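In: Just need the structure, nothing else, for what follows:
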Amino acid sequence: MTQKSDEDDKVRLDKWLWAARFFKTRALAKAAIESGKVHCRGERCKPGKEPRVGDEFQIRAGFDERTVVVKALSIVRRGAPEAQLLYSETPESLAKREQAAEMRKAGSLGVTTDGKPTKKQRRQLFQFHSGDD
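Out: This is a model prediction of the structure:
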């Protein structure tokens, strides 16, 4: 899988992200790239960009932000163990993601409420938002 052929030299970024299993479909990978969730050297990318071995990408998906370095190119989506051979995550990125996961588990990032507002509270919220006195 890590062997390069003529086809693998011309791989698109959206196809590589799909093959490396960052996104479930190529359409999702393309949408993420177009919406600015994938950066190369601090700049937004286009779906047709051709990644090279050694390129560093910042990829945001959900709550996680990863910084990965391309180790190999592939246009074929395979199993997760083989897909992980296509890239390596930087140690800083891994530590940052683990810390963010711990904070989410602790509930420090989430909004906590006492539950559903009562009918009176809903009326007060509606009154507040509409500007009526």
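In: Going by C-alpha atoms from here, please, whenever you check contacts or count neighbours.
Out: Fine.
In: didn't Ser88 look like it was pressed against Ala72?
Out: No - if you go by C-alpha atoms under 8 Å, Ser88 and Ala72 don't touch, sitting 9.7 Å apart.
In: Among those two, which residue is more densely surrounded?
Out: Taking other C-alpha atoms under 10 Å, Ser88 and Ala72 do not tie; Ala72 has more neighbours (22 against 15).
In: Roughly how far does the more buried one sit from Lys49?
Out: Distance of Ala72 to Lys49, computed by C-alpha to C-alpha, to the nearest Å: 15 Å.
In: would you list every one of the helices in the chain?
Out: For the chain, helices defined by DSSP state H occupy the ranges 6-9, 13-19, 26-34, 80-83, 91-106, 119-130.
In: Now show me the structure for the sequence below, then we'll compare the two:
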Amino acid sequence: MDEGTVRIDLWIWSVRLLKTRSAATAACKAGHVRLNDERAKPSAAVRIGDEVRLRHEGRERIVVVQRIVRKRVGAPAAAECLIDKSPPPPPREMLIPVGRRDRGAGRPTKRDRRELDRLRLHPKGPGDRPD
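Out: Sure thing, here's the model as predicted:
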């Protein structure tokens, strides 16, 4: 590699798109990273002006490389190294569907628990009981 390039896994980690370098390498190997609309291996060379797409935690990050960095930098410096063209993240309520009980309902009764178990096991017919 010449002076104007750096490995994509190293760059993704350096600009804080992922927490660890091994996570960046794993994302590349799993096909979650695209460089200029092509699947990128961890050793792919990144240059200024390249577009990097990263799928992580249910959302896609689209960034354009502004500066090449080889060492992890702070958040303000990392923001200067890229132009973020990502769509806005979905609302928090849409990310984690959680079953909620009414406030003050307390623990489920034995009858409630049996109904929940029956729903989870999907019995074959009306008279079938899970054993």
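In: so what number do they get for TM-score?
Out: The TM-score (TM-score structural alignment, normalised by the length of the second structure) is 0.74; 118 aligned residues with a C-alpha RMSD of 2.5 Å.
In: Can you tell me which of the helices of the first structure is packed in deepest?
Out: When those are scored by mean count of other C-alpha atoms under 10 Å, the highest mean neighbour count falls to helix 13-19 (a mean of 26).
In: I would like the residues contacting that helix, please.
Out: Defining contact as C-alpha atoms under 8 Å, 6 or more residues apart in numbering, one finds that helix 13-19 of the first structure is touched by 23-26, 29-30, 33, 46-51, 73-78, 83.
In: swap in stretch 38-56 of the first structure?
Out: The contact list for stretch 38-56 of the first structure (C-alpha under 8 Å, 6+ apart) reads 10-14, 16, 30, 32-34, 36-37, 57-60, 67-73.
In: Now distance to Arg41 of the first structure too, for the helices of the first structure, in JSON lines please.
Out: Output for the helices of the first structure, formatted as JSON lines (distance: least, C-alpha to C-alpha, whole Å):
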{"stretch": "helix 6-9", "distance to Arg41 of the first structure": "20"}
{"stretch": "helix 13-19", "distance to Arg41 of the first structure": "14"}
{"stretch": "helix 26-34", "distance to Arg41 of the first structure": "14"}
{"stretch": "helix 80-83", "distance to Arg41 of the first structure": "23"}
{"stretch": "helix 91-106", "distance to Arg41 of the first structure": "15"}
{"stretch": "helix 119-130", "distance to Arg41 of the first structure": "43"}
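In: for the ones you listed, which one sits closest to Thr113 of the first structure?
Out: helix 119-130 (13.1 Å; C-alpha to C-alpha).
In: Could you tell me how far that closest one lies from the centre of the chain?
Out: Relative to its parent chain, helix 119-130 of the first structure has a centroid offset of 37 Å by C-alpha atoms, centre = their mean, to the nearest Å.
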